[in-house]
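what would the 3D arrangement of this be:
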Amino acid sequence: MNKVPMTVAGEAALRSELEHLKKVERPRISDAIADAREHGDLKENAEYHAAREQQSFAEGRIMEIEGKLSNCQVIDVTQITRTGKVIFGTTVDLINVESDETVTYTIVGEDEADVKNNRISVGSPIARAVIGKEEGDVVLVKAPGGDIEYEIDQVQHI
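Predicted coordinates for the structure are as follows:
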């Protein structure tokens, strides 16, 4: 199975969520199930069914996070040699050639992507178009809404 790239911060966030699920949520849900069982008939017990549903969700998320962590390749972007090229973990300023609008994106792993905070997945159309390019290069992004040309204004290795 292919390793999935992830930043150090992304791995830490997943490990923190996993620890919270195992040490806080699991015991809370187990207590809720035990309390609901004490109320009698389980067939018509809404609290019991809600707690079981929460348990199912939590266990599924635990399995999902453990799978992601076992298949991730943690990349410490602070240790990467600065080449001036766009690579995983860099922040890139792009200028839309048509409209002169500037956008800034940080290229991160899939689980860390958050478009509202300008963090895009390494597999996104924009990231795929700019990876390996340098400042001053013009790239064509094949987006769902049509092709967009961007000029790479600045590459920051943060």
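
drop to CA atoms for contacts and neighbour counts, all remaining ones
OK.

show me which strand runs longest in this structure.
Counting by DSSP state E, the longest strand found in the chain is strand 146-156.

what's that one in contact with?
With C-alpha atoms under 8 Å, 6 or more residues apart in numbering as the test, strand 146-156 has contacts from 84-86, 90-98, 130, 134-142.

and for stretch 113-126?
Stretch 113-126 is contacted from outside by 88, 104-112, 127-128, 141-143, using C-alpha under 8 Å, 6+ apart.

neighbours of G84, how many?
Close neighbours of G84, defined as other C-alpha atoms under 10 Å, add up to 15.

that one: what's it in contact with?
Residues near G84 by C-alpha under 8 Å, 6+ apart: E134, E135, V155, Q156.

run the last query once more with 10 Å
T90, G132, K133, E134, E135, Q154, V155, Q156, H157 (C-alpha atoms under 10 Å, 6 or more residues apart in numbering).

over to G109?
Taking C-alpha under 10 Å, 6+ apart, one finds 4-7, 10-11, 72-75, 88-89, 119-124 in contact with G109.

just to revisit the earlier point, buried among the contacts of stretch 113-126? Need that as a selection in ChimeraX.
Per 16 or more other C-alpha atoms under 10 Å, the buried members of these correspond to this ChimeraX selection:
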select :88,104,105,106,107,108,109,110,111,112,127,141
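
next, the second sequence, to be compared with the first:
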Amino acid sequence: MTVEGFNTLEVELQRLKSEERPRIIQAIAEARAHGDLSENAEYHAAKEAQGLNEARVADLEDRLGRAEVIDTSKLSGDTVKFGATVTLIDEDTDEKVKYKIVGDMEASVKDGKISISSPIARALIGKSKGETAEVTTPRGARSYEVVKIEWK
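Reported below is the predicted structural model:
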């Protein structure tokens, strides 16, 4: 996991603990004040929200506790590996795309971050500028040429 990804998860964990948890506790208290809990939809909804929040907190604490954090700003090299930002050209469509290879928890294609375990990243690992990577996708085989490898 990158330092940025670790920090993002830490911020989410703090928000869940310091903002969501008290808000849900308040909602449960208000719902309890309405009386009969067996037919109180607000109470049951608040208890469900509490369960979901606590499950997410436990999941984040577990992942952060086991995370192997790598400072990508200290990485360099001429081949694609974890932490690299890679500019590619789809050889079939000539479309240019740019991806940063990150850990599974921080992957977001819309943000240009792909998981190290994704088919594209696995095909790119070890490639140098000018080399072609063959990727099997749900839409069939694709060929990408590595145009640029950056370390940011």
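
re earlier: and which of the contacts of stretch 113-126 of structure 1 is nearest K22 of structure 1?
D111 (19.6 Å; C-alpha to C-alpha).

quick one: what helix or strand has the residue lying closest to that closest one once chain neighbours are set aside in it?
Leaving aside its sequence neighbours, D111 of structure 1 sits nearest to G10 (C-alpha to C-alpha, 6 or more residues apart in numbering; 7.4 Å). Using DSSP states H and E, G10 of structure 1 maps to helix 8-20.

how close does that helix sit to structure 2?
Compared with structure 2 after the fit, helix 8-20 of structure 1 shows a mean deviation of 0.6 Å (mean C-alpha distance after the TM-score superposition for structure 1).

structure 2: matching residues for that helix?
Mapping helix 8-20 of structure 1 onto structure 2 (TM-score structural alignment) gives residues 3-15.

tally up the residues packed near M6 of structure 1, please.
Look at M6 of structure 1: counted by other C-alpha under 10 Å, it has 27 neighbours.

surely it touches S70?
No - using C-alpha atoms under 10 Å, M6 of structure 1 is not in contact with S70, being 11.6 Å away.

mind checking the longest helix of structure 2?
Identified as the longest helix of structure 2 according to DSSP state H is helix 41-66.

after it, which helix or strand is next?
strand 85-90.

show residues contacting that next one.
Under C-alpha under 10 Å, 6+ apart, the answer for strand 85-90 of structure 2 is 79-80, 94-102, 112-114, 121, 124, 129-130, 132-133, 142-152.

now list the buried members of these.
Neighbour counting with 16+ other C-alpha under 10 Å marks 79-80, 98-102, 113-114, 121, 124, 129, 132-133, 142-151 as buried within those.

and A29 of structure 2, what's its match in structure 1?
Applying TM-score structural alignment, one finds that A29 of structure 2 aligns to A34 in structure 1.

its match: neighbour count?
By the criterion of other C-alpha under 10 Å, A34 of structure 1 has 13 neighbours.

any idea of the angle the helix or strand hosting it forms with helix 46-70?
Using DSSP H and E, A34 of structure 1 maps to helix 26-37. Here helix 26-37 of structure 1 runs at an angle of 160 degrees relative to helix 46-70 (axes from the mean of the first three to the mean of the last three C-alpha atoms, to 10 degrees).

circling back: closest to E66 of structure 1 among the contacts of G84 of structure 1?
The shortest gap between E66 of structure 1 and any of these belongs to T90, at 26.3 Å (C-alpha to C-alpha).

surely the closest one and I107 touch.
Yes - counting by C-alpha under 10 Å, I107 is a contact partner of T90 of structure 1 at 5.9 Å.

quickly list what's touching both of these two.
I131.

now check structure 1 for the residue matching V102 of structure 2.
The equivalent of V102 of structure 2 in structure 1 is V108 (alignment by TM-score structural alignment).

before we move on, what about A84 of structure 2?
For A84 of structure 2, the aligned residue in structure 1 is T90 (criterion: TM-score structural alignment).
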